[in-house]
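J.: predicted structure and sequence below. I'll ask about it afterward.
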Amino acid sequence: MTNLLPDVSISETVVNESPLEWVGMKGIDLPITVSETNCEAHYYRELHAHADVQVNLPAGHVKGIHMSRLYRLLDTLSDGDALSPYRLESLLKAMIETHQDCYTDSARLRLKFDLLTRRPALMTEGASGWKSYPVCLDVYLSDKSFQINAQVIVQYSSTCPCSAALSRQLIEQRFLSDFVNQPALAPDTVAAWLRDNASLATPHSQRSEASVQVDVPTNQQEFGLLSLIDQIEVALGTPLQTAVKRADEQAFAALNGQNLMFVEDAARRIQAALNGKFSSPKVHVRHLESLHPHDAVAWSNAPEQQTTADLTHPSSSILMKMSS
């Protein structure tokens, strides 16, 4: 005679009957495959993701959902086939269908991972390095709608325009003081002075980050993540680098010097670059100031606030050129 394992979700009654908006699991380790085509290059890579998966429980008399069913369904995303909006919709449909005894009619999924790609050096031929971009995909399905929201975080360098102007003034004042009553100066004399004094005052720069959210069209084959990242980096002009030799560092210094920006400038640049190309772009930028211990921030279209810390996990390990 076979002994049946007890199932208290069926045998025990609910003490406080009330519907629950979401029930499920959070922080599940999962290998996923991401495929993207961008700039005539193809990206195809297996990545380490963390998944949150839940369904609603509208029936107050039902004691609990079937966690193991959700887990096994989620595991189908690890089969090596590339993620797509269609695959995610099929997964959420199956989650709802396997919970009809719970009267479930809504499901949601969150995938957090680092999109790891190779970026070339600014100047040094053949030099490149790996760079990761935190990504969060939020997927929601009900009998009324299917939605996918993608968020990416891009880090960049920002040089303060105010600080640059104040630095230039100090250098100008020192120049006038050193050459007072000297009507004509040879170019070599000026060049020598600049070598010794051009860094008399330097503007402050800081590592900065842009968190950008867009709605993903549910009828396309890919999520457009690399295209989104590339357009953000082009709009900002000074994305963080990977492989750097002296020529690359000098080129990066030149980019920063010719690309002064406040947080307001950064947010507006990104918004303008994405309008009309991505659906419902929302921008949050943060400059981690080196002048003081608090950050400068700006929003465009009031996105949800998530930072690198929110999207970074143990799987974490510039320009338009990309190699897979």
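T.: It's in.
J.: from here on, contacts and neighbour counts on C-alpha atoms
T.: Will do.
J.: beyond the helix ranked longest in the chain, next helix or strand please.
T.: Using DSSP state H, we find that the single longest helix of the chain is helix 161-178. Following helix 161-178 in sequence order, the next helix or strand is helix 187-197 (DSSP states H and E).
J.: report the angle between that following helix and helix 161-178.
T.: With axes from the mean of the first three to the mean of the last three C-alpha atoms, to 10 degrees applied, the angle from helix 187-197 to helix 161-178 works out at 130 degrees.
J.: give me the contact list for helix 187-197.
T.: Ile171 (C-alpha atoms under 8 Å, 6 or more residues apart in numbering).
J.: in it, what counts as buried?
T.: Using 16 or more other C-alpha atoms under 10 Å as the test for burial, helix 187-197 gives no buried residues.
J.: what about Ser279, distance to Ile65?
T.: Distance, Ser279 to Ile65, by C-alpha to C-alpha, to the nearest Å: 34 Å.
J.: more neighbours: the two, which one.
T.: Neighbours per residue, other C-alpha atoms under 10 Å: of Ser279 and Ile65, the larger number sits with Ile65, 22 against 14.
J.: ok so that one is a strand residue?
T.: No: counting by DSSP: H, G, I helix; E, B strand; the rest coil, Ile65 is not part of a strand but coil.
J.: put this beside the first:
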Amino acid sequence: MKLADVQSLRDNRNLPIDKVGVKNLRYPITLLDRTKKRQHTIATVNMYVLLPSDFKGTHMSRFIEVLNENRECIDIRKIGKILKQMREKLNARKSYIEFDFPYFIEKEAPVTKIKSLMSYDCKVEAFGDSHTEELFLNVEVPITSLCPCSKEISSYGAHNQRGVARIRAQLAEFVWIEELVEVAESSASCEIYSLLKRPDEKFVTEKAYNNPMFVEDIARNITLELSKDKRIPHFSVEVENFESIHNHNAYAFINR
């Protein structure tokens, strides 16, 4: 018995829908890893297409079919292929995809060299049609900042705090997640580690004290570094400090 395909029926209301698809799908994926070649993680996936005005609905199962075909390695150099598959399977002019996922980098403590894993929240956003495609890589990097004003006016000590640097980079060519993480960490008073022993704690405390930064300094430092990279034609930088002596956060944003 042939089953009715209700989604393919015509709609007479003459209203296209900008995005229609599946959202908040938890899915295992494999990513390129600069050090270990491959990394397995769990992503939250959003997949959409433009629905023409005369289509009643879309075929949700076809989004998952495309994801199934590509989950063995989500390579940002092949996102265009995934977008094209979505448009072809769903007979759509535009397609969109988003992957939110934790990415893990093994780091050595600065003195003891003990290795541990740091987690970074990342996101890949892409959209395209038959003529153009745009791809964005987002990273959220924990950082340490030490207040220059506090250091200048205090007889001893200075207040510091944990913060976060968020980079959203449009990619014209391939860029490693690790590269953006390194730009953010090197632009702060000190980077953050998941495991430190006492000699390491002494080192990072003194490094931050000798390298005071406002959120404005960190945002500008990151911007200067990213501006040198021809693979990144457009980017935004957001820095937020979770202040240790105020009842508010300090914030800076640059869009280039």
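T.: Everything's here; your move. These numbers come from a predicted model, not from an experiment.
J.: give the buried residues for the longest helix of the first structure.
T.: Neighbour counts using 16+ other C-alpha under 10 Å place 161, 163-164, 167-168, 171, 175 of helix 161-178 of the first structure among the buried residues.
J.: quick check: closest non-adjacent residue to the residue mapped onto Glu140 of the second structure from the first structure.
T.: Residue correspondence, TM-score structural alignment: Glu140 of the second structure in this structure matches Ile153 in the first structure. Nearest residue to Ile153 of the first structure, sequence neighbours excluded (C-alpha to C-alpha, 6 or more residues apart in numbering): Ser211, at 4.5 Å.
J.: and the one you found, what helix or strand is that in?
T.: Per DSSP H and E: Ser211 of the first structure is located in strand 205-215.
J.: quick one, that strand and helix 161-178 angle?
T.: Going by the same axes, to 10 degrees, strand 205-215 of the first structure is angled at 150 degrees with respect to helix 161-178.
J.: residue range for strand 205-215 of the first structure in the second structure?
T.: The aligned range for strand 205-215 of the first structure in the second structure is 160-170, by TM-score structural alignment.
J.: that stretch vs the first structure, average offset?
T.: Compared with the first structure after the fit, stretch 160-170 of the second structure shows a mean deviation of 0.8 Å (mean C-alpha distance after the TM-score superposition for the first structure).
J.: so how far is that stretch from its chain's centroid?
T.: 11 Å (C-alpha atoms, centre = their mean, to the nearest Å).
J.: for the residue opposite Ile177 of the second structure in the first structure once aligned, what are its contacts?
T.: In the superposition onto the first structure, Ile177 of the second structure corresponds to Leu225 when matched by TM-score structural alignment. For Leu225 of the first structure, the contacting residues are 36, 150, 152, by C-alpha under 8 Å, 6+ apart.
J.: which strands and helices sit next to the host helix or strand of the last one?
T.: Using DSSP H and E, the element containing Val152 of the first structure is strand 146-159. With contacts defined as 3 or more C-alpha pairs under 8 Å, 6 or more residues apart in numbering; DSSP states H and E, the packing partners of strand 146-159 of the first structure are strand 128-142, strand 205-215, helix 225-236, helix 246-257.
J.: which residue in the second structure aligns with Thr76 of the first structure?
T.: In the second structure, Thr76 of the first structure lands on Glu69 (TM-score structural alignment).
J.: secondary structure of that match: a strand, I assume?
T.: No: per three-state DSSP, Glu69 of the second structure lies outside any strand segment and is helix.
J.: pull the number of nearby residues for it.
T.: Neighbourhood size, Glu69 of the second structure [other C-alpha under 10 Å]: 11.
J.: again with the one 4 residues further on
T.: Applying other C-alpha under 10 Å, we find 15 residues neighbouring Cys73 of the second structure.
J.: please report how far the equivalent of Arg45 of the first structure over in the second structure lies from Asp75 of the second structure.
T.: Counting by TM-score structural alignment, Arg45 of the first structure lines up with Gln39 in the second structure. If you measure Gln39 of the second structure against Asp75 of the second structure using C-alpha to C-alpha, the figure is 11 Å.
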